[in-house]
Structure formats: structure tokens, C-alpha cells
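Trainee: Sequence first, then the predicted structure:
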Amino acid sequence: MDTTTPTPQPDQPYGTTSAPSWPQTLSVWATAQSTGPVQRRGRYVPQSVKHPARMLPAIAAHAVHAYTQPGDLVFDPMCGIGTTIVEAIHAGRDGIGVEYESRWSDTADANIAHAHRHGATGRGSVIRGDATHLAVLLPAALQGQVALVVTSPPYGPTVHGLVRPGSDGVTKYDNRYGEDKGNLAYRSSLGGLVEGFTDILRGCFTLLRPGGVVVVTARPWRKRGELVDLPSAILSAGTAAGLVPLERCVALLAAVRGGQLVARPSFFQLQQVRKARAGGVPMHLIAHEDVLVLGKPSPQPGDGVVA
């Protein structure tokens, strides 16, 4: 994948400090130098495009290279088409994911098999189930073994999807995760979404090794004109789950060309911005996702932990 900044190299083992440490790296990740379709071309099976909220492979790859070493275990509790796992196993790490919808877990399995056919050396697997109950989904032997969690919360069908032209303008399609209303994406309020995501992060906390890292990508969106500050809500969920905020980075959704940002907006973003500006609201295109980095503290002397 094309990037303009060098991939950060992993640090030495974290040791016993209360929070992980690694070399200082750029807080802006150049993760959209090529478009999402270009990043996935030949690397993912064609049906992957139908998922409504695909993480950019470059975002997952950057996180894997920045916060893990070869042989480490990477986990995604809402893995969708398996982007986190695919990028982990291509980088020589092992990857495991949980996915609620059988359609997408099947696609993730296909992407893992595709990656192995194209030289990926890590092991990868997907478990079908509800990530708000990780303790009953994953083997107890995995507790304390995960080096890195990379994931993104669902946004719902109003934010994502593809479009096709029609007689009445455009028609949206492939904008739903599935029809099962038990899916976290269909919780009716931000509070309900955050409550479920907090349960997921609590499960991740148990799976993480001391000094392990959680990377969550999120961005605010507008609902009936009001800004929904999802990144701040995710930070609150993380601290409620026992994690410690470490960094807040930016993953670009725009390319950098000649010192300028080249936006890569969706049709819906363009439509929303044009309507807002026509109504006198100076809205701008979203050119990044927030990357929230949290860690599991290592035990300290006197914490009562038996070595």
C-alpha cells in the first residue's frame, strides 16, 4: 500500500510500567494515499465490497505494525469482512475475530483463505457470535494473550452504503449489516450503542496481556443536523472498561498530494455538505477518522498479583 510516511517499528517488550511505551511516531497516519478499492484489489475477495462499513486496510496495517511484533496475537471483536485479521496475518502475526452476522463471517473466512493463498504466514480464524459476550465465545486459554485489539464501532445504515442511479435520483443499497435487530448497529440511541461497546471492551480487557493495546477508529456523524460525538463516547467506554487512554491519532481518509489534502468523500458526504451549505451552514467534508489508543496497565509491585 502506498504511504508517504515510514511504517513505525515495534518497540522492545513493554516491561512492567503502568502503561506501554514505544518510539514516538507521527500522530497523523497517511492511510488513504490510495483509495479503499485500490487497497483491497487482489487482496480481498470481491464480495467484500458489499459490507457497509469496511475499515481501510492501511489503517489496520498501520496499527498492527505500530503496536505489535511478529508472532503476536491480534483481535477484532467486530471483524466484519476480516480486515484486521487479514492485515495481521500478512504481517506475520496471528489474528482472531468475532462477527455477529454469518454473511460477513463467511466473507471473513474467505478473505483469510485468500490471504493464505497469497503468502500470508500468520494464523487466522473467525468466530460467529455476539461480541458483547466474549467470555462465553472465546476459549479461556486466550485470556491475557492478546497483544492488540483493532476495531471500529458500527454507525448504522444512515451513514454507509452504495448508490445506483434511478428514475427518482439515486437509490441506496448494501447499507445494512443484516436484518437481525440484535446487532449492536441497531441500538436506537448513542447511549445504547456505548453501553454495548463498553461490554465489548470489558471482554477485550480480559483478553489483553498486561501492556496490551486497543485501537478504535471512530468519527462523529450528524443525526438530524446534530453532531454525535462518538469518539468522546468511545473514550468514556474505554475508561469504564478499565483501559487507560494513551494516544489520540488521526487516520487520514484523504490523500496527501503536494502538501495538500485530496478528499475522498462518499456520495452521502458530498450530498450532506452541499445541502448544508445551500442552507447557510458552512459544513466541510470529513477527511479523517479519530484513532483512539488505549492500554491495559501492567501490574505494579504491591498490587497483590502473584508472579
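Mentor: That came through, no problem.

Trainee: only C-alpha atoms for contact and neighbour calcs from this point on.
Mentor: OK.

Trainee: Let me see the contact set for E195.
Mentor: A237 (C-alpha atoms under 8 Å, 6 or more residues apart in numbering).

Trainee: what does T31 give?
Mentor: T3, L56, A58, I59, H62, A251, L252, L253, A254, A255.

Trainee: How about A276?
Mentor: P282, M283.

Trainee: SS state for it?
Mentor: State at A276, reduced to three classes by DSSP: H, G, I helix; E, B strand; the rest coil: helix.

Trainee: check contacts around P8.
Mentor: T25, H62, H65, A66 are the contacts of P8 under C-alpha under 8 Å, 6+ apart.

Trainee: can you put those residues in CSV and add secondary structure and distance to V244?
Mentor: Output for the contacts of P8, formatted as CSV (DSSP: H, G, I helix; E, B strand; the rest coil; distance: C-alpha to C-alpha, whole Å):
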residue, secondary structure, distance to V244
T25, coil, 19
H62, helix, 21
H65, helix, 21
A66, helix, 18
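
Trainee: For the buried ones among these, write the corresponding PyMOL selection.
Mentor: Buried members of these, defined by 16 or more other C-alpha atoms under 10 Å, are picked up in PyMOL with:
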select buried, resi 62+65+66
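
Trainee: And here is the other one:
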Amino acid sequence: MLEEPFDISNAVDVWLVGQKVSPTQRKERYVRESFSHPAKMLPELAARLIRTYTKEGELVLDPMSGIGTSGVEAIWQNRNYVGIEVETQYAKLQEESLRLAESQGAEGSWNVYNRDAREGFSAETVDLICFSPPYHDAIHNQGDEIARIKRKIDSGKATPAMLSRFKNWKPESEYAGAGTRSFGYSSNGENIGHQNGDQYWRSMDHIYGKAYDALKPGGYLAVATKEQRDRKTGNLTNLYGDTVAHCQAIGFGLHQHIAAVLCKIHGDGEVIPRTSHWQRMAVKKANESERVVLLNQFEDVAVFRKPLT
């Protein structure tokens, strides 16, 4: 479904989606408050997935839609959009960004539902389901790391960098929308980001099964994954491989593996990393312990297709 006229340079499976930083990609197109979400899909990645796998007037669904990146990019390309988001504050921010896009001239229709994606969606009505799932125990992992820093500050063992970054720590700011507080970015027990192991995969299998039912025959499911490290063993998880196995077991065919490059690459090949404070801190800590760890600068996007019959 690549846009006409066909351009072979667009038909590649390596996408440079991080040439501009995320705030620049979002500037004046999303409400400022939505920038606080800690796990946003890059607008360029969402836009390209929608442009590649749908046509104007078709329906895009994001079942774990956060602050609505897929939705804003969909309606700007004259696609119709449905977003499902369990966190009330993010569902509201999503609606605000969608209304902003409408006021700027975006023409696609949209609906946002503040509920759990495990409740399902309408059968065989959707052309593309596009989303980035939460990682195993993502909320607790984030909160655990921040809580560790807080303990160091309280015990007098914090580094100058820690003291500088967290000098204005306030207990009442727990659960802040920015996702930088000791309990992570959600206190909602229904959020799958709280789950790990078999419980996590049971929930995701349920959502992937509902996604299969919702897609038209021949429709696409695009899942953006990013590998994480097990904080106890230091080993990489295999979220991409596990996602492929679970979706194939449901009945999807693996249609495409896309490498979405998050860093900036200059014409001379120089790489400018796009990293968070937490990524840099984790890599620094690992290498100081003589365990060589590299900064992750890409996401694995698995594109599945529902059989035609």
C-alpha cells in the first residue's frame, strides 16, 4: 500500500525515524502536557506505518494508545482512528491533541475510549492495528530504579549528579504523569505494565486475539518492540521474538520485520544517539562493573497479516 508513484527508496525495511528528536516531531502538533508520557512512539514511526499499510479513508486502531501518537498521525493522513487507553489522564490528553490536529486541518474522524483493551473491539472492521505494547513489569522497573536513587539520597550516598537531578523531590508528587516518581507512571492496577511473566503474556495473548478478530481479512497488525535488560541477570529480553511466537500461535502470519532506527545518522555516517537519562545511567553502571553494554538505538517492528481466508 505504498503511496503512488512507487519509489523503491521507500520500500526498504530500515527506517530512519529519529533524524529529528521527539519534541521537535511533536512541537505544535500535540498538546504540551502529553510530552510527559514516558513511553511514546515516535510520530515519524507511526506516520510511516500508517502511510505504508493503509489508504485514505481506512480505519486505524491503537488498543493501547497512550497519548494518541497513532491517532494524530492517522487523522493527518485522512485515515479514521479509534484509540483505546486504560489510563484516564492519558485518554484525556489524547483527545486534546486530536482536537488540536482537527483545528489545524486534519480531516480523519476519530473516537477515543477510556477502557481496558482486553474488553475487545468490533469484529472485522479494522484495516491496521498499530501500537507499542508495555514491556514486562515496565512500571515497577521504572519505579524501582527511581526508588533506589531516592534511598541513596536519603542515606547520604548519592552522587552529585543524583543530588542535582532530584534535589526538589516531593513525596506528594508520586504517580506524576511524567513517569519520574518512585512508583512509576501508573498506580492503576489494571495497567498491563504492572505485570510480568506468564501473567503478562496471558494479557497480551488476549489483546492479540481480540486484534485478530477486529482486523479485516488481509489486515495488518504492527507491533513496535524494544528490547529491555533483565535487571537481575543483565541479559536482554527477547520481546520481539516472543511477540512473533505468540502472534503466530494465534493465527497471524509474520509479514515484515522493520528496523526503526531511533538515533540521528549524518551523511558521513556519524551516529548521534537518542537516549534518556535512565538509559545512559544504566549503561554507565554496567560498564563500570566491567560488563560491556551498548546503548540501544533501534526498535524491532513486527508487522503481521491476518490471512485473507
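Mentor: Okay, I see it. Just so it is clear, the structure is predicted and the values come from calculations on it, not from any experiment.

Trainee: Most neighbours of all the contacts of T31 of structure 1, which one?
Mentor: When neighbours are taken as other C-alpha atoms under 10 Å, the top entry among the contacts of T31 of structure 1 is A58 (27 neighbours).

Trainee: how about that residue, what's its partner in structure 2?
Mentor: Structural alignment places A58 of structure 1 opposite E44 in structure 2 (criterion: TM-score structural alignment).

Trainee: same check, this time on L184 of structure 1
Mentor: In structure 2, L184 of structure 1 lands on I192 (TM-score structural alignment).

Trainee: Could you check how far its match is from H140 of structure 2?
Mentor: The spacing between I192 of structure 2 and H140 of structure 2, counted by C-alpha to C-alpha, to the nearest Å, is 11 Å.

Trainee: quick revisit: ok, the contacts of P8 of structure 1 vs L193 of structure 1, which is closest?
Mentor: Among those, H62 lies closest to L193 of structure 1 (C-alpha to C-alpha), at 26.4 Å.

Trainee: about what we covered before: mind checking which of I192 and H140 of structure 2 has more residues around it?
Mentor: In this view I192 of structure 2 and H140 are compared by other C-alpha under 10 Å, and I192 has more residues nearby, 25 against 20.

Trainee: Now do the more buried one against A214 of structure 2, distance only.
Mentor: When I192 of structure 2 is compared with A214 of structure 2 (using C-alpha to C-alpha), they lie 20 Å apart.

Trainee: for K306 of structure 2, same thing?
Mentor: Taking C-alpha to C-alpha, one finds K306 of structure 2 at 10 Å from A214 of structure 2.

Trainee: what does E290 of structure 2 give?
Mentor: For E290 of structure 2, the distance to A214 of structure 2 equals 48 Å [C-alpha to C-alpha].

Trainee: As a check, name the ranges of all helices in the stretch 1-150 of structure 1.
Mentor: Taking DSSP state H, counting those that start in this stretch as the criterion, the stretch 1-150 of structure 1 carries its helices at 36-40, 57-67, 83-90, 102-117, 134-137.

Trainee: Likewise for the stretch 101-250 of structure 2?
Mentor: 138-155, 160-165, 197-214, 239-250.

Trainee: closest one to D116 of structure 2 among those helices?
Mentor: Short answer: helix 197-214, nearest of the helices of the stretch 101-250 of structure 2 by C-alpha to C-alpha, at 9.7 Å.

Trainee: The closest one vs structure 1, mean deviation?
Mentor: With mean C-alpha distance after the TM-score superposition for structure 1, helix 197-214 of structure 2 departs from structure 1 by a mean of 1.3 Å once superposed.
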